[in-house]
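Chemist: predicted model and sequence follow; I will ask about them next.
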Amino acid sequence: MIIEVKVPTPGESITEVELGKWLVEDGSVVDKDDEIAEIESDKATLTLVAEEAGKVSFKAEEGDTIEVGAVACTIDTSEKPEESSKKEPDSDKTEKDESPKKEKQEDKKDEAKPKESKSETKQSSEDQSHVKTTSVAKKMMEENNLSLDDVLNGLKRISKKEVEAVMELPAEDDHASPKKKFSREEERSKMSSLRRKLSERLVAVKNDTAMLTTFNEVDMSRIMELRKKHQNRFIEKHGFKLGFMGFFTKAAAAAMNFHPSVNSMIDGKEIVSPQFVDVGIAVQTPKGLMVPIIRNTESKSVPEIEKDLRDLAEKARNKKISVEELTGGTFTITNGGTFGSLLSTPIINPPQSAILGMHNIVERPVAINGKVEIRPMMYVALSYDHRIIDGKDSVGFLVRLKELIENPERLLNDGANPEELLLNL
């Protein structure tokens, strides 16, 4: 039976996609639910999955633009991946039945020719001396009583992936490298539809918005002390580490209670002000930058935000994320500090009106109560659309964010000062 594997619909507004990469070879036999191809849209990278086990036959090539609903490949279910291996148990059984006789005969031969066996072992070890084996692999072989011969004989075939892996290995000898020291060679590769769309949007932001950036700096001492003090208990209870992003996301949502225009956007001749805060967190993936959305951050705790971010980031890196999880944010946070950035001017993600940029934490001398102290400091930047956000609100938002990060206990009161609440001020 021949099954057609059609391109799924990534989203309502998407009519065509690009076949980014085949994950199997044409004519190979796959199992059910195996990933067979990567499909790239202008919003996300998705995977095609085999609906049934069988032989794959390509109907498109890598880089082709395919309409949604078109056939990308077919699967011949008459050819099963386990057919060749099903015969192995019978042969193993006959080998086991004959093994006692063979062992006796081999024992006699070994006793008669002990010198030959040693020389053969020495020769095989010399032949395999060029095979590179990691320490982890050696340990696994020792634990399972496997020799290098057993592992090499267990490899059924060499596929495209193995050949590409060897080709990408660095040359041991500089003289053997095909690239010369003063090479003038160039490499060209086609831009993915995701990166093309991203570049179009970035240029459009520059042309269609009145973008400005304001800066401030945050003393990270309290947050770092809090993480260090409670990290072990946090891991025991929640099953993952406590990061900085949960605090900044919660603080940004709380700061918008005092500066709602930062969470607003322009729709034609109207200003839309959502009563919720859906924060997009920029995540770097092998296919480029993606921004999964954490919904209703104003109503979630720091651990809940951290868990949502962890799950969405893992989906994005494994190409399992849906288009719905990448659309609809009201505000964005990007952290260039993970790559060592000290300061930057992030670009707004339309139709949003603002984006917060976090940066590297650096110990610097600062004035504290008239004395110079060394504190872990972070520069923060807010890029905003001046058409809808005034300078007073943009600066005030960053100042409020700074106060909340430096006094994290205020996040329990939606950003309000506990002393002012006590005195009803």
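Modeler: Cool, the structure landed. Numbering: from 1, shown residues only.
Chemist: please count neighbours and contacts with C-alpha atoms only from this point.
Modeler: Will do.
Chemist: for the protein, longest strand please?
Modeler: strand 371-385 (DSSP state E).
Chemist: wait, isn't Pro408 in contact with Glu225?
Modeler: No - between Pro408 and Glu225 there is no contact under CA atoms under 8 Å: 11.1 Å.
Chemist: higher neighbour count, those two?
Modeler: A direct count of neighbours by other CA atoms under 10 Å for Pro408 and Glu225 places Pro408 higher, at 18 against 11.
Chemist: A further structure is provided below for comparison with the first:
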Amino acid sequence: MTTEVRVPTLGESVTEATVATWFKKPGDAVAADEMLCELETDKVTVEVPAPAAGVLAEIVAAEGETVGVDALLAMIAESGAAVAAAPAAKTEAAAPAASGNDSVDVMVPALGESVTEATVSTWFKKVGDAVAQDEMLCELETDKVSVEVPAPAAGVLAEITAPEGTTVDASAKLAVIAASGAVVAAAPTAAAPAPAAAAGGKDVEDAPSAKKAMAEAGISRDAVTGTGRDGRVMKDDVARAVAAAASAPAAPAAAPRAPVAADDAAREERVKMTRLRQTIARRLKEAQNTAAMLTTYNEVDMTACMDLRKEYKDLFEKKHGARLGFMSFFTKACCHALKEVPEVNAEIDGTDVVYKNYVHMGIAAGTPQGLVVPVIRDADQKSFAEIEKEIAEKGRRARDGKLSMAEMQGGSFTISNGGVYGSLMSSPILNPPQSGILGMHKIQDRPMVINGEIKIRPMMYLALSYDHRIVDGKGAVTFLVRVKEALEDPRRLLMDL
């Protein structure tokens, strides 16, 4: 039994469309409502879902063809009926000859909420290598975390469909694992498609509507970045390029790189920025461009905290199984101050101010891959021990690249400790959409006047960067003074003073 895939209703007065992209090929399994192809009209782009589950038996309208409303696009066969059709399709595509029972697809795992794509950073296996079930095959890099991809089954890596450097979406196929006996003949062929794809990258046919739009706008193909399959330019890509070109005069052009002498160039190394580093750069610049950012400073005498920590750290660790550090003191002090100055814990949403009756504390952590900010949820409700345990555990997983997306979302305020690297004073940048971030710094003995006498005290500079659109100077200074008071006399935290 077969099911027809036909052109859906295209909209009022639209009678035809162009088949822009097929996301499946004959022989591929499809699920009900899975996107099969994309059509382009002179007004909109239309996605065509599968009307039933099965196997794509035949593509009737190839890419680039113009079709009318209700025209036949493809045929979907039941899984059992498609067995005979699938080998023919695979032969035509020169794919490895492993039957469905002998091969397992390696797919992109769940990337987390709001993450739609990743970059293949490293393959730990090559085509022809034997793999054990759950053995790590490759590592993906998103704009926030690294994701390891384990082997879903034991066998031999027959094909790598997404080589290193490839950007893949959340439902993409990464590789194929074949049964040991079936892969002997397939392994040499498996690597062949990659060079062909790379070589043919510039010969991809752009969508007809995109060509027409480029001609009308007078924009060259080189000025448009294609987002379609294999880099194909779609109509929306042209519209974005035209809009970018129109707004270009308002934004200063990037400064050209200064000429480099030949002998210096030979000693340089050019490394592509990781997706995480690109995202960090973009978000930090967005914070500067969006918020009215201002920083206020103060200093705190750490004597009381250091004495308290020294007196109880052994007992604390023995009872709670966690080291007593300074981060729990600062976290509790900030939670205390945020109750009095709630706008520092708020955010702007359009023309509204969203006040948060909770404190989800972001703790900035440096990792080999870049800066990440795991969130301690409901920090205002947690004890010193709970905070220390969570900071230690999330800091360790941040360095190992094991944090999930959920653990880095939803923060309402952030603490950044540059002092661990020796920073004496700095102005931290906001973590959007938050309105405040506290910078901690190096503890350094300095001469201070105490009751008319010069004393040597362990002092730390504090910096609060805040969004002046929502936080006034009085509120910012009050917040920092309350943090200072709580740290210089931790008993105030117990008395809620």
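Modeler: Arrived safely. Just so we're clear, the structure is a prediction, and the values are computed from it rather than from any experiment.
Chemist: on that earlier part again, list the helices and strands the longest strand of the first structure packs on?
Modeler: strand 211-219, strand 354-358, strand 361-368, helix 391-406 (3 or more CA pairs under 8 Å, 6 or more residues apart in numbering; DSSP states H and E).
Chemist: what lines up against Arg482 of the second structure once you look at the first structure?
Modeler: Matched across to the first structure, Arg482 of the second structure falls on Arg400, judged by TM-score structural alignment.
Chemist: burial count for Pro152 of the second structure?
Modeler: 18.
Chemist: in the second structure, which residues correspond to stretch 33-53 of the first structure?
Modeler: Using TM-score structural alignment, stretch 33-53 of the first structure lines up with residues 134-154 of the second structure.
Chemist: buried residues in the matching stretch?
Modeler: Using 16 or more other CA atoms under 10 Å as the test for burial, stretch 134-154 of the second structure gives 135-154.
Chemist: map Glu390 of the second structure onto the first structure.
Modeler: Match for Glu390 of the second structure (TM-score structural alignment): Asp308.
Chemist: ok, that match to Phe244 of the first structure distance?
Modeler: 14 Å (CA to CA, to the nearest Å).
Chemist: picking that back up, burial count for the match of Glu390 of the second structure?
Modeler: Per other CA under 10 Å, the neighbour tally for Asp308 of the first structure reads 16.
Chemist: just after the one helix or strand it maps to, pick out the following helix or strand.
Modeler: Following DSSP states H and E, the helix or strand that holds Asp308 of the first structure is helix 302-317. As assigned by DSSP H and E, the chain's next helix or strand after helix 302-317 of the first structure is strand 331-335.
Chemist: what's the matching range in the second structure for that following strand?
Modeler: Counting by TM-score structural alignment, strand 331-335 of the first structure pairs with residues 413-417 of the second structure.
Chemist: now the matching stretch: buried residues?
Modeler: 413-417.
Chemist: now do the helices in the stretch 1-150 of the second structure.
Modeler: Here the stretch 1-150 of the second structure has its helices, by DSSP state H, counting those that start in this stretch, at 85-92.
Chemist: and Asn232 of the first structure, how far from Lys250 of the first structure?
Modeler: Distance from Asn232 of the first structure to Lys250 of the first structure, counting by CA to CA: 21 Å.
Chemist: brain fart, Glu103 of the first structure
Modeler: 70 Å.
Chemist: tell me which of these two has more neighbours.
Modeler: Taking other CA under 10 Å, Glu103 of the first structure and Lys250 do not tie; Lys250 has more neighbours (27 against 11).
Chemist: and the nearest residue to the match of Glu390 of the second structure once chain neighbours are set aside, what does it touch?
Modeler: Leaving aside its sequence neighbours, Asp308 of the first structure sits nearest to Ile294 (CA to CA, 6 or more residues apart in numbering; 6.5 Å). Ile294 of the first structure makes contacts with 278-281, 305, 308-309, 329, as judged by CA atoms under 8 Å, 6 or more residues apart in numbering.
Chemist: okay, and stretch 323-340 of the second structure goes to which residues in the first structure?
Modeler: The aligned range for stretch 323-340 of the second structure in the first structure is 241-258, by TM-score structural alignment.
Chemist: now do the contacts for the nearest residue in space to the match of Arg482 of the second structure that is not next to it in sequence.
Modeler: The shortest distance from Arg400 of the first structure to any non-neighbouring residue, by CA to CA, 6+ apart, is to Ala255 (5.8 Å). Applying CA under 8 Å, 6+ apart, we find Ala255 of the first structure in contact with 397, 400-401, 415.
Chemist: so Ala255 of the first structure versus Gly340 of the first structure, what's the distance?
Modeler: Taking CA to CA as the measure, Ala255 of the first structure falls 26 Å from Gly340 of the first structure.
Chemist: give me the number of residues near Glu298 of the first structure?
Modeler: Residues near Glu298 of the first structure, counting by other CA under 10 Å, number 22.
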